[in-house]
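>>> Following is a predicted model, sequence given first.
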Amino acid sequence: MDAYLETERLALRRFTADDVDLLIELDSDPAVMRHLTGGNPTAPELVRERALPNILAGYEKWGGDLGLFAAHEKDGGAFIGWFHLRPEPEGPLDEAELGYRLRQAAWGKGYATEGSRALLGKAFTELGVRMVRAATMSVHHGSRNIMEKLGMILAGTIPTPSDMEMIEGSEQGVVRYEITKEQWEQQ
């Protein structure tokens, strides 16, 4: 496995066209998709025809340093999900969005914090990023706790996007967290 980034327990790598089944399986778990689609799986054809091609195109667009990365346990190689560090669609390259989606088997093990912390370090020390943002449903306390462990600061609440209005708790909106390079350096 050609690692993009390694932590104590994780190896992150670029996705390939051969990874479609990993993404389909991840997005088919109602618990994983609870705060994204209300638990509805992503249709396999959408993963094949839109999601994976967009992931691969992101590496081209951003030179392979930003994008969505498959995460595997170093001990045994199990796929646990993905992390992303990428600019907003039309945003500047020195601002990035941090995110993750992990299989249930990987929950509660500190992987989201570990992988995210490593991506923040890479963003601020190697990639010239000056600010990283992350967002989650207001009611998604697990994700909010991770963002706070990373030293991210609550920047505000935004209305829930219309395609997520059927999700339980959506009326409370989406929270956005931020951390600047200077704030990260002071930790």
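The structure has been received and is ready for your questions.
>>> switch to C-alpha atoms for all contacts and neighbour counts from now on
Fine.
>>> Identify the residues contacting residue 16.
residue 56 (Cα atoms under 8 Å, 6 or more residues apart in numbering).
>>> rerun at 10 Å
52-53, 55-56, 69-70 (Cα atoms under 10 Å, 6 or more residues apart in numbering).
>>> Please apply the same query to residue 70.
So residue 70 contacts 3-4, 10-16, 19, 22-23, 79-84, 100-102 (Cα under 10 Å, 6+ apart).
>>> all helices of the chain, in order?
20-27, 30-37, 44-46, 52-61, 111-125, 141-149, 181-185 (DSSP state H).
>>> so which of these comes closest to residue 94?
Closest to residue 94 of those is helix 111-125 (Cα to Cα; 8.9 Å).
>>> I'd like to know how far residue 135 sits from residue 64.
According to Cα to Cα, to the nearest Å, residue 135 stands 23 Å off from residue 64.
>>> now residue 93
Residue 93 is 13 Å from residue 64, by Cα to Cα.
>>> ok, and here's another one to check against it:
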Amino acid sequence: MSDGGVFLVTGRLVLRRFTMGDVERLVELDGDPEVMRFLTGGRPSAREWVEGELLPQYLEHYRRYGDLGWWAAEERVGGAFLGWFEFRPTREGERGEVELGYRLRRAGWGRGYATEGARALVRRGFVESGVERVVAYTMAVNAGSRRVMEKSGLSYVRTFHEDYPEMIAGSEHGEVEYAVTAGEWRARSGILGA
């Protein structure tokens, strides 16, 4: 396991703060065309961008929000890097609504890691962090990500279309929004006033 501060531990995962030592892990993750398929059409993220813009943005979120941001995901046993989870405010300076996201290496696909991490973040957001609404977005054709959102307690809200500089396969079907409020989550979880 890397030296970043541990944020959340689940049955099989450790979510921790990113450090500048994670550049290569992120470059490798974003270098897999299948991982990036529904994001960039398969194009990798440049190392210079990861090191100069992406990681500094992650570190700044820790400074500003503490418990809301991007979290490196590692296997609890063995410490293998799996990818990341996003749980950050949708509006600058506000904590009421957060966006849930995840990007995992192919080695972690189909093993329930995305659902496990997402559920744990949603629970923590509603129980400990004062979050009022969790929202998530993906391409309409990304069935795997949509299943994770549903299994994590979010419900379909809408389909919408964005203007992107470059079209990628499937983008003509639009993007989907899923969401859950604290009240809905408590009702589904059987938790009163948590």
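Ah, there it is. The structure displayed is predicted, hence computed values, not measured ones.
>>> TM-score for these two?
Laid over one another, the chains give 0.95 as their TM-score (TM-score structural alignment, normalised by the length of the first structure), with 185 aligned residues with a Cα RMSD of 1.2 Å.
>>> ok so, going back, export the helices of the first structure to a markdown table and tack on mean neighbour count?
Formatted as a markdown table, the helices of the first structure follow (neighbours: other Cα atoms under 10 Å):
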| stretch | mean neighbour count |
| --- | --- |
| helix 20-27 | 18 |
| helix 30-37 | 18 |
| helix 44-46 | 13 |
| helix 52-61 | 16 |
| helix 111-125 | 20 |
| helix 141-149 | 16 |
| helix 181-185 | 14 |
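>>> Quick check: the spatially closest residue to residue 185 of the second structure that is not a sequence neighbour vs residue 122 of the second structure, distance?
Nearest residue to residue 185 of the second structure in three dimensions, chain neighbours excluded: residue 153, at 6.9 Å (Cα to Cα, 6 or more residues apart in numbering). Residue 153 of the second structure sits 8 Å away from residue 122 of the second structure, going by Cα to Cα.
>>> what sits in contact with each of those two?
Shared contacts of residue 153 of the second structure and residue 122 (Cα under 10 Å, 6+ apart): 134, 180-181, 185.
>>> what two of these are the furthest from one another?
Most distant of these, by Cα to Cα, are 134 and 185, 9.8 Å apart.
>>> Could you check how far the residue nearest the centre of the second structure is from residue 173 of the second structure?
Residue closest to the average C-alpha location in the second structure (Cα atoms, centre = their mean): residue 101, at 2.3 Å. Distance of residue 101 of the second structure to residue 173 of the second structure, given as Cα to Cα: 20 Å.
>>> what does residue 28 of the second structure give?
29 Å.
>>> Residue 67 of the second structure matches what in the first structure?
Counting by TM-score structural alignment, residue 67 of the second structure lines up with residue 65 in the first structure.
>>> now do residue 32 of the second structure
Looks like residue 32 of the second structure aligns to residue 29 there (TM-score structural alignment).
>>> Kindly report the same for residue 129 of the second structure.
So, by TM-score structural alignment, residue 129 of the second structure is matched to residue 127.
>>> Fine by me, thanks again.
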